[in-house]
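Asks: Okay, predicted coordinates and the sequence, questions at the end:
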Amino acid sequence: MSDARHVLVLPDRGAAEEAAQELGERFRLDEEPQLVRDALAGEDDAEDAQWLLVLRDEDGRLDARELDEFAQEWEGWREEP
């Protein structure tokens, strides 16, 4: 079993929180995605941040293309490992 993770980058906290809930429902996740604020370099304003959703996928059942499409629905993207 690998310790695979997927990271989705989203433009703001609201989108990230909504996407986290939708991810759980659509992909039937065993656990909630981890929500992480990623401040952009040199930015002090809390609004100038990206939000990351970190998904554990130890059994490799999540499809990268489906996650790419999902992130795009929220104006975000999936980071390549």
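Replies: Sure thing, it's come through.

Asks: C-alpha only now, for contacts and for neighbours.
Replies: Will do.

Asks: looking at this, Asp3 is in a helix?
Replies: No: assigned with DSSP: H, G, I helix; E, B strand; the rest coil, Asp3 falls outside any helix and is coil.

Asks: Give me the distance between the two termini of stretch 64-81.
Replies: 11 Å (Cα to Cα, to the nearest Å).

Asks: Let me fix that, I meant to ask about stretch 57-76.
Replies: First-to-last residue span, stretch 57-76, Cα to Cα: 20 Å.

Asks: From the rest of the structure, what touches that stretch?
Replies: By Cα atoms under 8 Å, 6 or more residues apart in numbering, the residues outside stretch 57-76 that reach it are 1-6, 8-11, 15, 19, 27, 77-78.

Asks: Included below, for side-by-side comparison, is a second structure:
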Amino acid sequence: MSEVRHVLVLPDRDAAEEAAEVLAERFGITEEPRIVRDALAGEDDAEDAQWLVLLRDTEERLDAGQLDAFAGEWEGWREEP
């Protein structure tokens, strides 16, 4: 079984945490998504960081287009890992 991953890029920690909570309700995700701070190259300021929500989709149930639209609700996007 292949392990499909989805990466949602969000503008701040609050958006990432809120999106991670809503993911379970909307998409029926049972595994807790990982939230990771991704500092932009050469920047130490927290304001210059993006937040990533990492999802495993071992059963390949999640639709990439729906996840992209979902991330857009928080002014983010889905990125290919």
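Replies: Yes, it's here. None of these values were measured; they are calculated from a predicted model.

Asks: Where does stretch 38-50 of structure 2 end up in structure 1?
Replies: Counting by TM-score structural alignment, stretch 38-50 of structure 2 pairs with residues 38-50 of structure 1.

Asks: Mind listing what's buried along stretch 28-37 of structure 1?
Replies: Pro33, Leu35, Arg37 (16 or more other Cα atoms under 10 Å).

Asks: what does the helix or strand where the second one lies rub up against?
Replies: Taking DSSP states H and E as the criterion, Leu35 of structure 1 maps to strand 34-39. Outside of strand 34-39 of structure 1, the residues within contact range by Cα under 8 Å, 6+ apart are 13, 16-17, 20, 46, 48-55.

Asks: Strand 34-39 and the following helix or strand past that strand, what's the angle between them?
Replies: Per DSSP H and E, the first helix or strand lying C-terminal to strand 34-39 of structure 1 is strand 49-56. Angle of strand 49-56 of structure 1 versus strand 34-39, following axes from the mean of the first three to the mean of the last three Cα atoms, to 10 degrees, is 150 degrees.

Asks: Strand 49-56 of structure 1 vs structure 2, average offset?
Replies: Comparing strand 49-56 of structure 1 with its match in structure 2 after superposition yields a mean distance of 0.3 Å (mean Cα distance after the TM-score superposition for structure 1).

Asks: Same question for stretch 14-24 of structure 1.
Replies: Mean for stretch 14-24 of structure 1 is 0.5 Å (mean Cα distance after the TM-score superposition for structure 1).

Asks: Buried ones in that stretch, by neighbour count?
Replies: If you call a residue buried by 16+ other Cα under 10 Å, then stretch 14-24 of structure 1 has these buried ones: Ala16, Glu17, Ala19, Ala20, Leu23.
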